[in-house]
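**Q** Okay, structure incoming, though there's no sequence with it:
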């Protein structure tokens, strides 16, 4: 996904960027910003699997242990626990899927995909594994394969809001804003409190030349989560595109303050650079 420059008339912000948010069933979220200036920021964070019933087997105990370590951000230790679970039960599809999530959060997308492949070889109807593999493929730039995975996840789980949102991101990356909007609409119909989907639909509307519609979506994202920095940043860009310099500055300053508080220095600095240029 690429940085999007807004068409700005009375106000010019030459390095304005939008933040699209890409989820993989996150429990603890964070932001990763590529050093490549052509890459749009995506949310990957510490991604824990869905809670599962406690298992009585020894393999199940290692699996639950890995989940708890993952949520705490101790990824290497979580992987070691998943390894133990898999060594005791080589057909433990959930452990492969969860280990894939841990590898994804470590940035090792190829190992993540290998684990999702294994999970799917054990259970062809694992919608979560398809969604997660789609996320990994999208993060590597293979949006076509990602969309195929999201399609399969949605076929297996028609009410899977996150898969619609993620497929929307892949369509947006392919410059198919109409398909992206349709997917974000469906994600929001399924979950009317889906902050990330509102933010991403706002981005698609802005890219489609609808800054007012974009602002409405960012407003809703902020109403649902007043500390969601990407929506403030993106609303600031949309307001700048509309010539509302005071409103744009206020939003960008709010985004910068949240990113600073979160310790996200990369995004904080990028927003501060935009503020300086806008001033």
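**A** Received, thanks. Worth saying up front: this structure is predicted, and the values here are computed from it rather than measured.

**Q** Every contact and neighbour count from this point should use C-alpha atoms.
**A** Fine.

**Q** you'd agree residue 42 is in a helix?
**A** No - looking at residue 42 with DSSP: H, G, I helix; E, B strand; the rest coil, it is strand, so not inside a helix.

**Q** Please report how far it lies from residue 254.
**A** Per CA to CA, to the nearest Å, residue 42 is found 19 Å from residue 254.

**Q** contacting residues for residue 114?
**A** residue 100 (CA atoms under 8 Å, 6 or more residues apart in numbering).

**Q** Name the helix or strand for it, please.
**A** Per DSSP states H and E: residue 114 is located in helix 109-122.

**Q** mind checking how far that helix is from the chain centre?
**A** 19 Å (CA atoms, centre = their mean, to the nearest Å).

**Q** just how off-centre is the helix or strand just after it within its chain?
**A** Counting by DSSP H and E, the next helix or strand C-terminal to helix 109-122 is helix 127-139. How far helix 127-139 lies from its chain's middle: 11 Å, per CA atoms, centre = their mean.

**Q** Ok, stretch 246-265 next?
**A** 19 Å.

**Q** again, but for stretch 241-249
**A** 27 Å.

**Q** quick one: buried residues of it?
**A** Using 16 or more other CA atoms under 10 Å as the test for burial, stretch 241-249 gives 241-243, 245, 247-249.

**Q** The residues you listed in helices, which ones?
**A** The helices, defined by DSSP state H, take in 241, 245, 247-249 from the buried residues of stretch 241-249.

**Q** I'd like these as JSON lines, with distance to residue 119 appended.
**A** Shown next, in JSON lines, are these (distance: CA to CA, whole Å):
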{"residue": "241", "distance to residue 119": "45"}
{"residue": "245", "distance to residue 119": "50"}
{"residue": "247", "distance to residue 119": "48"}
{"residue": "248", "distance to residue 119": "46"}
{"residue": "249", "distance to residue 119": "47"}
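
**Q** ok, second structure coming up, stack it against the first:
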């Protein structure tokens, strides 16, 4: 999402949206620098100016870096309430559930992510489904999921490696 997309969202003043966008960008920079407390603060300030699914999702991602998976999941649920078509929070909830060793629960979240109307990286939930099925010992389903990830993103090296590793183990 760029600034133009951000400003075109419904509600709020253009001034608040621009301020929220700038705070979101600063938060992301802090997050990438590992300054998680600052990132959390700036994401929250962005949300106060103009709440977006992206800011909630990225705040959740920051919480996950701090090991706060319940808070991360809560932020994803808030993101989904704002924009149920945005795929990232569905995938992220599934990823957090994997970390919590709740594999069966993760599957439905990844499936929802694969059906999202708005998702910049649609190969990710397929890769994550592959990871779940592989951990559950369902290698055929895992390979199918990895293949789908590769179909969506032919340059997805991790999916290619995972698929080839499993095929090698099956032979």
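**A** Thanks, I have it. Owing to the predicted nature of the structure, the values given are computational and were not obtained by experimental measurement.

**Q** sorry, back to before: I'd like the buried residues of stretch 241-249 of structure 1 as CSV, with distance to residue 53 of structure 1 appended.
**A** Listed next are these as CSV, based on distance: CA to CA, whole Å:
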residue, distance to residue 53 of structure 1
241, 49
242, 51
243, 53
245, 52
247, 48
248, 47
249, 48
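
**Q** and which of the residues you listed is nearest residue 231 of structure 1?
**A** residue 248 (11.9 Å; CA to CA).

**Q** got the contact list for the closest one?
**A** Residue 248 of structure 1 neighbours (CA under 8 Å, 6+ apart): 235-240.

**Q** Could you export the residues you listed as CSV, including distance to residue 161 of structure 1 and neighbour count?
**A** Shown next, in CSV, are the contacts of residue 248 of structure 1 (distance: CA to CA, whole Å; neighbours: other CA atoms under 10 Å):
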residue, distance to residue 161 of structure 1, neighbour count
235, 23, 32
236, 27, 31
237, 27, 30
238, 26, 30
239, 29, 23
240, 31, 26
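
**Q** Packing partners of the top helix by length along structure 2?
**A** Counting residues, the longest helix found in structure 2 (DSSP H) is helix 14-32. If contacts are counted by 3 or more CA pairs under 8 Å, 6 or more residues apart in numbering; DSSP states H and E, helix 14-32 of structure 2 sits against helix 3-7, helix 36-49, helix 53-65.

**Q** Dump the contacts of residue 248 of structure 1 to CSV, plus secondary structure and distance to residue 140 of structure 1.
**A** Shown next, in CSV, are the contacts of residue 248 of structure 1 (DSSP: H, G, I helix; E, B strand; the rest coil; distance: CA to CA, whole Å):
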residue, secondary structure, distance to residue 140 of structure 1
235, helix, 28
236, helix, 29
237, helix, 27
238, helix, 28
239, helix, 32
240, helix, 31
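
**Q** Give me the mean distance between stretch 23-32 of structure 2 and structure 1.
**A** Mean deviation of stretch 23-32 of structure 2 relative to structure 1 after superposition (mean CA distance after the TM-score superposition for structure 1): 1.1 Å.

**Q** measure the counterpart of residue 26 of structure 2 in structure 1 to residue 224 of structure 1 for me?
**A** Superposed on structure 1 with TM-score structural alignment, residue 26 of structure 2 falls opposite residue 99. As judged by CA to CA, residue 99 of structure 1 and residue 224 of structure 1 stand 31 Å apart.

**Q** ok, back up a step: considering the contacts of residue 248 of structure 1, which is situated nearest to residue 153 of structure 1?
**A** The closest of the contacts of residue 248 of structure 1, once distances to residue 153 of structure 1 are taken by CA to CA, is residue 235, at 31.1 Å.

**Q** re earlier: which of residue 99 and residue 224 of structure 1 has more residues huddled nearby?
**A** residue 99 (32 against 16; other CA atoms under 10 Å).

**Q** my read: that one touches residue 80, true?
**A** No - contact between residue 99 of structure 1 and residue 80 fails when scored by CA atoms under 8 Å: they sit 9.0 Å apart.

**Q** Touching both of the two, which residues are there?
**A** With CA under 8 Å, 6+ apart, residue 99 of structure 1 and residue 80 have no common neighbours.

**Q** Now the helices and strands packed on helix 14-32 of structure 2 in TSV, please, with extra columns for distance to residue 92 of structure 2.
**A** Formatted as TSV, the helices and strands packed on helix 14-32 of structure 2 follow (distance: least, CA to CA, whole Å):
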stretch	distance to residue 92 of structure 2
helix 3-7	21
helix 36-49	17
helix 53-65	8
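
**Q** which one of these is the most hemmed in?
**A** Each of the helices and strands packed on helix 14-32 of structure 2 was scored by mean neighbour count; the highest is helix 53-65, a mean of 24, by mean count of other CA atoms under 10 Å.

**Q** on average, how far is it from the matching bit in structure 1?
**A** Mean for helix 53-65 of structure 2 is 0.8 Å (mean CA distance after the TM-score superposition for structure 1).

**Q** Not counting its own residues, what contacts that helix?
**A** Contacts of helix 53-65 of structure 2 (CA under 8 Å, 6+ apart): 24, 28, 31, 36, 39-40, 43-44, 46-47, 69, 71-76, 78-83, 86, 88-89, 92, 96.

**Q** now residue 54 of structure 1: how far from residue 62 of structure 1?
**A** 11 Å.

**Q** Please read the previous query as pertaining to residue 225 of structure 1.
**A** 35 Å.

**Q** If you count surrounding residues, which of the two has more?
**A** residue 62 (22 against 15).

**Q** who's in contact with that one?
**A** Residue 62 of structure 1 neighbours (CA under 8 Å, 6+ apart): 81-82, 84-85.
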